[in-house]
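Asker: Provide a 3D model corresponding to the input given below.
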Amino acid sequence: MSYGPALMTLSLIALIFTIPPLAWNIKCSNIPAISLISWLFLMNLNTFISAAIWLGKNYSSTYSGRGYCDIISKLQVGVNVGICSCVGAIALDLYLILNAKSSLLLNTKKRRIIEACMCWITPIVIMAIIYVVQDARFLVFRYSGCQYSLAPNWVSVLILSIPMVLWSLTSFVLALMTIIKFFQIRKDVKDILHCTNSGLNLTRFARLLLFCFLVVCVMCPLSLYFLVIAMNSIDGGFDFSDIHDSLLWGIILFKDLGSPKYDRWLHITLAYLTFIIFGLGEDSVKLYQRVARRI
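Answerer: Below you'll find the predicted structure:
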């Protein structure tokens, strides 16, 4: 079975689906949502490109990936923790809105700085230091394309696995706190949204909250599962010189796993979920109508 055409089609649809929610959230200046959807756009764009390039049986002779994969493999180590941190920032923002007396909510500049820091500091730090545990420049898989490769040691777990677990658990707690608070004051939520000038009505708020909860319900178990896998895979201690062998670094390894990696399907699914929740609302429909009239 060739997964290439299916992966290309689904990822292309996912790309198209991310555009309306991205446009709507840019209009609303929602930094966490913009950041999250941007991650999904980049990863689905990579999925489409990779499936198109490394498709056939002779995939290993098409393109070595040098240059392109150097960039993509760095983005890949930041994407999942980036998704979790963005969801955490969205959930925190919703929680602060429900706590209408919060001074942070009133200070738009400070709130946006905190949101940007929550969304981007951890992924950027991970992408900056991941070289420490890279045991190969990158790998190239059939269908999936570029993939980072890390040495199986405790430093890899500390740099990549632990932050993802911490952010997914933080996001889960924040989303749960927001849901509890929402039901505690559900009769007053509509008035609070109006008084705080949040730019949200009850429907928009509920969509954002549902989105947060669904994403953390996916990312939390995944992050814990892969932490366990990473812990069980630890083989020996950390030795920088052994990991970074100059003779082996330039060798690009090609692998055919028989099917695309799980995260390609994950990012496609999250893009569809994003469109269903953000792209089918009343505001999005009005946006489509305005665009259609201009065309």
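
Asker: from now on I want contacts and neighbour counts done on CA atoms only, so please keep to that.
Answerer: Noted.

Asker: what about the strands in the chain?
Answerer: Counting by DSSP state E, the segments of the chain that form strands are 139-141, 145-147, 253-255.

Asker: for the second one, buried residues please.
Answerer: The one in question is strand 145-147. 145-147 (16 or more other Cα atoms under 10 Å).

Asker: give me the helices and strands touching it, please.
Answerer: When contacts are defined as 3 or more Cα pairs under 8 Å, 6 or more residues apart in numbering; DSSP states H and E, strand 145-147 packs onto helix 31-53, helix 68-98, strand 139-141.

Asker: picking that back up, tell me which of the strands of the chain sits nearest to Ala100.
Answerer: strand 145-147 (44.3 Å; Cα to Cα).

Asker: quick one: residues in contact with the closest one.
Answerer: Residues from elsewhere that reach strand 145-147 (Cα atoms under 8 Å, 6 or more residues apart in numbering): 47, 50-51, 53-54, 65, 69, 72-73, 76, 138-141.

Asker: how does it look with 6 Å?
Answerer: Contacts of strand 145-147 with the rest of the structure, by Cα atoms under 6 Å, 6 or more residues apart in numbering, involve 50, 69, 73, 138-140.

Asker: now swap in stretch 61-72 and tell me
Answerer: Stretch 61-72 is contacted from outside by Cys146, using Cα under 6 Å, 6+ apart.

Asker: ok, now with 8 Å
Answerer: Everything outside stretch 61-72 that qualifies as a contact, by Cα under 8 Å, 6+ apart, is 46, 53-54, 137-138, 140, 146-147, 252.

Asker: Proceed likewise with the subsequent sequence, for comparison:
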Amino acid sequence: MDESTFALTPAAIAVPVLALINLIIDTPALIWHIKNRNLAASALVFWILISNLMIFVNAVIWPTDDTASWWLGYGLCDIETKLQVGLWFGVVGALACIMRNLAKVLDTERTVLSLTRAQRRRQIVVDCLLCFGSPIYAMAIHYVVQASRYYIFAISGCTPSFDRSWVKLVLVLIWPLILCIVDVYYSILVIIRMHRYRKNFSDVLTSSNSNQTKSRFLRLFWLSLILIVVAFPAQVYVLYENSVVALIPYSWDSAHGPDWLTIELVPSGGTVLFDRWIQIGAGFVLFIFFGLGQDAQAMYRKWLIKAGFGKCFPCLHSQRRVKEQRWSATDSGSRFFNKKSFRDSGLL
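Answerer: Have a look, this model is predicted:
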């Protein structure tokens, strides 16, 4: 066949380039949130980075429809497909944790100076279950409804397989939507409390002992809200598309029959699965809110100075000194207390 038939399409070029850009610009956000022990935000950035890493790798390995020359993805796709099943659980679970923590900051009726050890432990357990426990569950239970080894789509790459039974809806596909509903509930709760305290919003944040500035709070809120607004209809669509097909009774022998190890190779005609675009878009939205704030800029400046750029650009040192002087104007004991309380709240 003519080589022009398998020429690179615009999507085959754009997808890996955009995913690689996300990997570069979003990695500092992961480092910053891990350093500040922000479990929920770290998990959100982690899952978005993992998704973009898989998108980049897959688009590079399978860029055209030339299935005859394709590598069958042994090992790589076995891992990737499990991560993809757990991916949406992790994202919407992390969003639920973030919104829940923001709602607690604005809960003036239950404001505490510092969480007890039991309260901190309980909060960490809840965050871990939502951010990582639910994805692990999804990865494990997927085997029950895995109809074949996996699919490989051109550009989109490794894609998990599901059988056509109703069991897949109950065990896997409905749960990200349920978590999205939890996200929506906490989002509405935060919006109500923001409206209630709109006149003294900054005072409420100060009295919460969370060390949460108005700017940081709003960036967390708007980032999470935008992702929820996208994730909710996406999960509704996925559940709908898998519900309208003719569902069959579940059978373990049928789902794990002789053809279970089959690897389906699917030409795409230059198109990309819709969820890949969502994951790429999420990476850029994340950078806008996490990568352009004052905290991120201070971290970039610190890295540039350590790399020796401070000698070429003395202004990097002067900007750093200005920030340190602002911090020194605040009582050190108060800073320590507030930072501890901020970590207790789950937002740092």
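
Asker: TM-score for the pair, please.
Answerer: Remark: TM-score between the superposed chains equals 0.94 [TM-score structural alignment, normalised by the length of structure 1]; 294 aligned residues with a Cα RMSD of 1.7 Å.

Asker: before we move on, back to that, among the contacts of strand 145-147 of structure 1, which one has the most neighbours?
Answerer: Phe138 (26 neighbours; other Cα atoms under 10 Å).

Asker: for Leu174 of structure 1, give me its contacts.
Answerer: 88, 91-92, 95.

Asker: that one pairs with which position in structure 2?
Answerer: Aligned counterpart of Leu174 of structure 1 in structure 2: Tyr186 (TM-score structural alignment).

Asker: which position in structure 1 pairs with Ala41 of structure 2?
Answerer: By TM-score structural alignment, Ala41 of structure 2 lines up with Ala33.

Asker: no, scratch that, I was asking about Gly283 of structure 2
Answerer: Match for Gly283 of structure 2 (TM-score structural alignment): Ala271.

Asker: show the contacting residues for its match.
Answerer: Per Cα under 8 Å, 6+ apart, neighbours of Ala271 of structure 1: 14-15, 17-18, 37, 40-41.

Asker: Val228 of structure 1: which of the residues you listed is nearest?
Answerer: Leu40 (25.2 Å).

Asker: Leu266 is in contact with that closest one, correct?
Answerer: No - in this structure Leu40 of structure 1 lies outside contact range of Leu266 using Cα atoms under 8 Å: 9.7 Å.

Asker: the two: which has the busier surroundings?
Answerer: Between Leu40 of structure 1 and Leu266, counted using other Cα under 10 Å, the more crowded position is Leu40 (24 against 15).

Asker: which residues touch the more buried one?
Answerer: Leu40 of structure 1 neighbours (Cα under 8 Å, 6+ apart): 18, 267-268, 270-271.

Asker: rerun that using 10 Å as the cut-off
Answerer: 14-15, 18, 46, 79-80, 83, 266-271, 274 (Cα atoms under 10 Å, 6 or more residues apart in numbering).

Asker: quick check: closest non-adjacent residue to the counterpart of Gly86 of structure 2 in structure 1.
Answerer: With TM-score structural alignment as the criterion, the equivalent of Gly86 of structure 2 in structure 1 is Gly78. Excluding the flanking residues, the one nearest Gly78 of structure 1 by Cα to Cα, 6 or more residues apart in numbering is Pro123, at 4.4 Å.

Asker: re the thing from before, counting neighbours, which of the contacts of Ala271 of structure 1 comes out on top?
Answerer: Using other Cα under 10 Å as the neighbour test, the contacts of Ala271 of structure 1 are led by Ala14, with 26 neighbours.

Asker: return the residues in contact with that one.
Answerer: Ala14 of structure 1 is in contact with 8, 40-41, 43-45, 48, 267-275, counting by Cα under 10 Å, 6+ apart.

Asker: do that again at 7 Å, thanks
Answerer: Counting by Cα atoms under 7 Å, 6 or more residues apart in numbering, Ala14 of structure 1 touches 44, 268, 271-272.

Asker: and which of these is nearest Cys28 of structure 1?
Answerer: Closest to Cys28 of structure 1, out of all of the contacts of Ala14 of structure 1 and judged by Cα to Cα, is Ala271, at 19.2 Å.

Asker: how much space between that closest one and Ile37 of structure 1?
Answerer: Using Cα to Cα, to the nearest Å, one obtains 8 Å as the distance from Ala271 of structure 1 to Ile37 of structure 1.

Asker: now do the shared contacts for the two.
Answerer: Thr18.

Asker: quick check, central residue of structure 2?
Answerer: Closest to where the C-alpha atoms of structure 2 average out (Cα atoms, centre = their mean) is Leu44, at 3.4 Å.

Asker: that one against Gly93, yeah?
Answerer: No - taking contacts as Cα atoms under 7 Å, Leu44 of structure 2 lies outside contact range of Gly93: 8.5 Å.

Asker: which neighbours do those two share?
Answerer: Applying Cα under 7 Å, 6+ apart, one finds that no residue jointly contacts Leu44 of structure 2 and Gly93.

Asker: and the contacts of strand 145-147 of structure 1, which two are the farthest apart?
Answerer: Using Cα to Cα, the two most remote members of these are Ser50 and Phe138, lying 13.9 Å apart.

Asker: rewinding a little: inside helices: which ones of the contacts of Ala14 of structure 1?
Answerer: Members of those lying in helices (criterion: DSSP state H): 44, 268, 271-272.
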